[in-house]
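Enquirer: Quick one: sequence and predicted model below, then my questions.
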Amino acid sequence: MAEEHKHGSMNTEVHEKTFEGFVTFTKWTVVAIIAVLVFLAIFAR
């Protein structure tokens, strides 16, 4: 049978790195979208 789960014993290093990458990707995507919107507001008339 499966081993008993012990609360707090899971290695979360990979999860934390994945989440950090997701946050970084999201941040730069938002910056890029804002830059495109500003560009369009200035030059697309």
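Expert: Structure's in. What do you need?
Enquirer: from here on, contacts and neighbour counts on C-alpha atoms
Expert: Will do.
Enquirer: Distance of residue 41 relative to residue 30?
Expert: 16 Å (C-alpha to C-alpha, to the nearest Å).
Enquirer: Also residue 11?
Expert: As judged by C-alpha to C-alpha, residue 11 and residue 30 stand 31 Å apart.
Enquirer: In terms of neighbours, single out the busier of those two.
Expert: Set residue 11 next to residue 30 and count neighbours by other C-alpha atoms under 10 Å: residue 30 wins out with 11 against 8.
Enquirer: quick one: the more buried one and residue 18, what's the gap?
Expert: Counting by C-alpha to C-alpha, the gap from residue 30 to residue 18 is 18 Å.
Enquirer: Got another one to weigh against that:
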Amino acid sequence: MAEYKHGEMDTSVQEKTFAGFIKWSTWVAGAAIFALIFMAVFNS
């Protein structure tokens, strides 16, 4: 087993995945808010 050294792991893939998750979550939250506003305005 290799000796662990703090800060040497390449985390670029994890950072890209997290950024994509945050971007996707923002879009989903925005779409949900838009849908709620749309239903509130056009509810008869």
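Expert: Great, that's in hand. Computed from a predicted structure; not experimentally measured.
Enquirer: count of neighbours near residue 29 of the first structure?
Expert: 12.
Enquirer: which residues in the first structure form helices?
Expert: All helices of the first structure, identified by DSSP state H, fall at 13-43.
Enquirer: Next, name the residue at the spatial heart of it.
Expert: Nearest to the mean C-alpha position of the first structure, counting by C-alpha atoms, centre = their mean, stands residue 22 at 1.9 Å.
Enquirer: Over in the second structure, tell me which residue corresponds to it.
Expert: Under the alignment (TM-score structural alignment), residue 22 of the first structure pairs with residue 21 of the second structure.
Enquirer: now swap in residue 7 of the first structure and tell me
Expert: Per TM-score structural alignment, residue 7 of the first structure is aligned with residue 6.
Enquirer: burial count for that match?
Expert: By the other C-alpha under 10 Å criterion, the neighbourhood of residue 6 of the second structure contains 6 residues.
Enquirer: Equivalent analysis for residue 32 of the first structure, please.
Expert: 12.
Enquirer: contacting residues for it?
Expert: Residues counted as contacts of residue 32 of the first structure (C-alpha atoms under 8 Å, 6 or more residues apart in numbering): none.
Enquirer: gap between it and residue 39 of the first structure?
Expert: 10 Å.
Enquirer: Also residue 45 of the first structure?
Expert: 11 Å.
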